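K.L.:
Sharing a model prediction with you, sequence too.
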Amino acid sequence: MTIAAPPTRRDIAYRGFHLPADTTAGTADGLHAAERGLGLRDADQPVSRGTWTSPPVRVGFAVAEVVPSWTADAPDGCWIEVELRGWHDDGPSTGWYLLARWAADDRAVQRTSVPGQRDGDARVDTDTLIVGGATVTGWQARVTLCRPADSPTGPVLRSIGAVATGPTPTGLADEPGYGADPAAARGRVLDVPRYSQRLHAGQYPQWGGGGDSWCSPTCTSMVLAYWGAGPTPERYAWVEPPGPRPVVVHAARHCYDHAYAGAGNWPFNTAYAGLHGVDAFVTRLRSLAEAEAFIAAGIPLIVSAAFRAGEVPGLPYDTRGHLMVLVGFTADGDPVLNDPYAPDDDSVRRAVPRQRFEAAWQRGSGGVAYVLRPASVPLPPPPAQPNW
């Protein structure tokens, strides 16, 4: 049995751009400020593409991985393309890599990551840019908005950001640390609805088959429901027969990555959430101490962990990567989860030992968390090295 390691301090930095407010920070070509973001200029003309390029984001440490995330609207037939490149000192240190070709729907354009991108500088692993031989101390994003020439409307980009992570821990994390007040989170459990992914076992093989593979969209659906921000019934009326929870089927279809052949692409899930009016992004947290700050602020987190049966008491199964909703903490500081792998809704809620779960989360994904919240709900103050 693996013994839980103490939490480690790791270089992590998140930077997001909200549009059109941050438009002048970057460079726009063929775009204009729309009501809720940046849209294609001259929608009645046969202009089919426009780009926004962020300024270089210098993070001040050697970067090993970068994960982008975004929110956008994309009418049927329209899509966006999200690219990243590494940056060092005063210039780019890698070429551009295409991380996503994303569409809100799948009837005309299949949303997909883009496999096969690898060179001596870096490589793309589904939703993550992994640095190889290049020296990278920052990143730059480029988003291209695309529409068919005969489309009366085009996509609108509302936000784009990325989390950069250093290669190795730089020491032990503080507990409780990072300015969080554990008393504000301990003993607090947010009333997030409980959904079991396994109620959908064997359903819709064209979108990953339900059951074992829908943890991410099930979690995203739980948190959207918590905020009262999910899709309206007419949006998922296509699910026939409706089954136990059609809103989860709808989410799985609209988070599905056709190259990855699954619904667990991290930024595809936050982009889906963003379609429903919430601010949504992917980041990494260094410890449960940082997560306590979110619970204290009333914000549940979707977290990704990996473990073997027996490593985390209360989670009696093997997984190479599984998403759960962190909904609170016991009075003693143990995390309380909504685990969608439970066999039914009633058994979704469970408390697990703090150190063992923290080790499975940090080891399994480097502390990945989806942050979903209405813009009216403020984020907690970030640490000195801001990762949200």
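P.N.:
Looks like it came in fine. Residues are numbered from 1 along each chain as shown.

K.L.:
contacts and neighbour counts: CA atoms only from here.
P.N.:
OK.

K.L.:
Determine how far the helix or strand containing residue 80 lies from the middle of the whole chain.
P.N.:
Element membership for residue 80 (DSSP states H and E) is strand 79-88. Centre-to-centre, strand 79-88 and its host chain are 16 Å apart (Cα atoms, centre = their mean, to the nearest Å).

K.L.:
For that strand, give me every contacting residue.
P.N.:
56-58, 68, 74, 92-104, 109, 129, 135-147, 155 (Cα atoms under 8 Å, 6 or more residues apart in numbering).

K.L.:
Among the residues you listed, which lie within strands?
P.N.:
Judged by DSSP state E, those include 57-58, 68, 92, 97-102, 129, 138-146 as members of strands.

K.L.:
For the stretch 151-300 of the chain, just list every one of the helices.
P.N.:
For the stretch 151-300 of the chain, the helices defined by DSSP state H, counting those that start in this stretch cover 182-185, 215-226, 246-255, 266-274, 288-296.

K.L.:
helices and strands around the second one, which ones?
P.N.:
Helix 215-226 is packed against helix 246-255, helix 266-274, strand 319-329, with contacts defined by 3 or more Cα pairs under 8 Å, 6 or more residues apart in numbering; DSSP states H and E.

K.L.:
ok, 6 Å please
P.N.:
In terms of contacts (3 or more Cα pairs under 6 Å, 6 or more residues apart in numbering; DSSP states H and E), helix 215-226 is packed against helix 246-255.

K.L.:
Tell me which other helices or strands the helix it packs on touches.
P.N.:
helix 215-226.

K.L.:
try it again with 8 Å
P.N.:
helix 215-226, helix 266-274.

K.L.:
from the chain's centre, how far out does it sit?
P.N.:
With Cα atoms, centre = their mean, you get 16 Å for helix 246-255.

K.L.:
And stretch 9-29, by the same measure?
P.N.:
16 Å.

K.L.:
Quote the end-to-end distance of it.
P.N.:
40 Å (Cα to Cα, to the nearest Å).

K.L.:
That stretch: which residues count as buried?
P.N.:
Using 16 or more other Cα atoms under 10 Å as the test for burial, stretch 9-29 gives 9-20, 23, 28.

K.L.:
The structure to be compared is supplied as follows:
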Amino acid sequence: MRRSALLLMFGALVLFGVAAGDGGRAEAASPAPYVDFDRHQSHAALSSGSASGVVVTKTKTGGVVRLAEGRTGGTLTSKVYGTSFPFDTLVPSWNARTPSGTWLTVEVRVRDRETGWSRWFSAGQWASGSDTIKRQSVAGQSTTRWALDTDVLQSKGRVFADAYQYRLTLKTKKSGATPRVRSVSFANSDSYRHGTSLGHSSDRGAWGRNLAVPQRSQMIYPDGGEVWCSPTSLSMVMAYWSQKQGVAGWNRSVPTVAGGTYDHTYKGNGNWPFNVAYASSAGLDGDVSRFGSLAQAEEWVEAGVPVIASLSWGQGQLSGAPIPSSAGHLLVIRGFTPSGDVIVNDPAASSNSGVQRTYKRSEFYAAWMRGSGGVVYLVRPVGWQKPSQTYASGSW
């Protein structure tokens, strides 16, 4: 992430008294969006590329990519997707199931506006279990103009692309077993505009709403819990949907989710697409996207969907936080107070009972934009109604 550019931008916004897109009432006219989120899940979309050794079958909710009969490997290369504005940052995510003996890789390349197509960058090899391969991202992927750091493809300097293309590779070691990919998503954005106002005025429909997300602390686990913010947040959201939908299998312990999201190259559990892919392997839908305002998060909470957000803050920058600072931390937005402050489940609390907290709206927004430029996990049941496009600004 371009943290130095983002911090400079934040300083300018504060200097000129701009509300920085936090969803309050005093917003300027809506500027052009800087996030272009694409989700490819329909049979037509998944079938529009070129396939070798794989087939795309129709389902009630769209399409599924799987290996052709008798094949142990195959690829699907998508068509070229242009974006509505030049971008310098891309975050992939996918929804899939990988039975024992199977795995997949997701690759992406971008069309640089000056030099043409980049090389293919790998988002890693992935399987929901650990009995077949080591789930891992790929280190050392860099050119003079682009680099993929674990889960984010980012340009170097003021370099922009105007299109992307993805490639799925499916593999199996077991006859008759195949990965099944039901969606591939990409959050493309202009990082120089992360944190700038989207002109959203909150409709306050979520103010006073607090979703019943179970409280779980990462800190009660001695063997790695201090770095388990992402799987703990995901475990809480999966447990919420388990209670709401009556699906017992979605209620999984923090250590179980941590084991299912571990990246053997990154040596941690914070790989964004690996987390939503894990939720999808249990039967939920999940995407990594990027928001620019709390008004957008409010729309999802109003739709009954808790939002997992990525933050960072320094000493004194997030009042009431259970830890004094963090260079990168994930938590769950579960609601808003009647005055619009943010109600969260913060897994860094020392016990389960202290997980629910309330953060000042302006402080939370600054930490969110500073930490990740507004990155979110959107995990919900398949077919769950999304908010309207009124506040989307390209983010869903």
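P.N.:
In hand now; what should we look at? From a predicted model like this one, the values you see are computed outputs, not experimental measurements.

K.L.:
TM value for the aligned chains?
P.N.:
Scored against TM-score structural alignment, normalised by the length of structure 1, the superposed chains reach a TM-score of 0.87; 363 aligned residues with a Cα RMSD of 2.5 Å.

K.L.:
Which one of the helices and strands packed on helix 246-255 of structure 1 lies nearest to residue 286 of structure 1?
P.N.:
helix 266-274 (17.8 Å; Cα to Cα).

K.L.:
residues in structure 2 matched by the closest one, start to end?
P.N.:
The aligned range for helix 266-274 of structure 1 in structure 2 is 272-280, by TM-score structural alignment.

K.L.:
most remote residue from structure 1's center?
P.N.:
residue 45 (34.4 Å; Cα atoms, centre = their mean).

K.L.:
Three-state assignment for that one, please.
P.N.:
At residue 45 of structure 1 the chain is in coil, as set by DSSP: H, G, I helix; E, B strand; the rest coil.

K.L.:
Could you find which two of the buried residues of stretch 9-29 of structure 1 are furthest from each other?
P.N.:
9 and 28, at 36.7 Å, using Cα to Cα across the buried residues of stretch 9-29 of structure 1.

K.L.:
Skip the chain neighbours and tell me the closest residue to the residue nearest to the spatial centre of structure 2.
P.N.:
For structure 2, residue 288 is the residue whose C-alpha lies nearest the centre (Cα atoms, centre = their mean; 2.0 Å). Nearest in space to residue 288 of structure 2, with sequence neighbours left out and distances taken as Cα to Cα, 6 or more residues apart in numbering, is residue 377 at 4.7 Å.

K.L.:
hang on, isn't the one you found packed against residue 305?
P.N.:
No: the criterion here is Cα atoms under 8 Å, and residue 377 of structure 2 misses it with residue 305 at 10.5 Å.

K.L.:
Looking for the alignment partner of residue 217 of structure 2 in structure 1.
P.N.:
By TM-score structural alignment, residue 217 of structure 2 lines up with residue 196.

K.L.:
before we move on, what about residue 97 of structure 2?
P.N.:
By TM-score structural alignment, residue 97 of structure 2 lines up with residue 73.

K.L.:
how about that match, what does it touch?
P.N.:
104, 155, 156, 157, 158, 275.

K.L.:
among those, which recur in structure 2?
P.N.:
Retained in structure 2 by both residues aligned by TM-score structural alignment, their matches' Cα atoms under 8 Å are the following of the contacts of residue 73 of structure 1: 104, 155, 156, 157, 275.

K.L.:
Return the closest of these with respect to residue 386 of structure 1.
P.N.:
residue 157 (23.6 Å).

K.L.:
Structure 2: which residue goes with that closest one?
P.N.:
Residue 157 of structure 1 maps onto residue 181 in structure 2, by TM-score structural alignment.

K.L.:
residue contacts, its match?
P.N.:
Listed by Cα under 8 Å, 6+ apart, the contact partners of residue 181 of structure 2 are 64, 65, 66, 94, 95, 96, 97.

K.L.:
Distance check, the residue nearest to residue 288 of structure 2 against residue 87 of structure 2.
P.N.:
Distance check for residue 377 of structure 2 against residue 87 of structure 2: by Cα to Cα, it reads 20 Å.

K.L.:
ends of stretch 344-355 of structure 2, how far apart?
P.N.:
Taking Cα to Cα, stretch 344-355 of structure 2 runs 8 Å from one end to the other.

K.L.:
which parts of that stretch are buried?
P.N.:
Neighbour count says stretch 344-355 of structure 2 has 344, 345, 346, 347, 348, 349, 350, 352, 354, 355 buried, by 16+ other Cα under 10 Å.

K.L.:
And for stretch 305-317 of structure 1?
P.N.:
Applying 16+ other Cα under 10 Å to stretch 305-317 of structure 1 flags 305, 306, 307, 311, 312, 315 as buried.

K.L.:
ok, and the closest non-adjacent residue to residue 385 of structure 1?
P.N.:
residue 13 (6.4 Å).

K.L.:
can you tell me which residue in structure 2 aligns to that neighbour?
P.N.:
Aligned partner of residue 13 of structure 1 by TM-score structural alignment: residue 36.

K.L.:
Helix or strand for that match, just tell me which one.
P.N.:
strand 35-40.

K.L.:
Just the residues contacting that strand, thanks.
P.N.:
46, 83-85, 183-190, 289-291, 393-396.

K.L.:
Filter those residues down to the ones in strands?
P.N.:
83, 84, 85, 183, 184, 185, 186, 187, 188, 189, 289, 290.

K.L.:
Name the nearest residue to the second one, sequence neighbours excluded.
P.N.:
Read it as residue 84 of structure 2. Looking at residue 84 of structure 2 with Cα to Cα, 6+ apart, the closest residue is residue 36, at 7.0 Å.

K.L.:
Adding secondary structure, write the contacts of residue 181 of structure 2 out as JSON lines.
P.N.:
Shown next, in JSON lines, are the contacts of residue 181 of structure 2 (three-state DSSP):
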{"residue": "64", "secondary structure": "strand"}
{"residue": "65", "secondary structure": "strand"}
{"residue": "66", "secondary structure": "strand"}
{"residue": "94", "secondary structure": "strand"}
{"residue": "95", "secondary structure": "strand"}
{"residue": "96", "secondary structure": "strand"}
{"residue": "97", "secondary structure": "strand"}
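
K.L.:
Report the two of the residues you listed separated the most.
P.N.:
66 and 94 (13.9 Å).

K.L.:
hmm, back to that, burial measure for the residue nearest to residue 288 of structure 2, as a count.
P.N.:
25 (other Cα atoms under 10 Å).

K.L.:
any idea what it aligns with in structure 1?
P.N.:
Using TM-score structural alignment, the partner of residue 377 of structure 2 in structure 1 is residue 370.

K.L.:
how big's the offset between the secondary structure element (helix or strand) that that match belongs to and structure 2?
P.N.:
Using DSSP H and E, residue 370 of structure 1 maps to strand 368-373. Taken over the aligned residues, the distance from strand 368-373 of structure 1 to structure 2 averages 0.4 Å (mean Cα distance after the TM-score superposition for structure 1).
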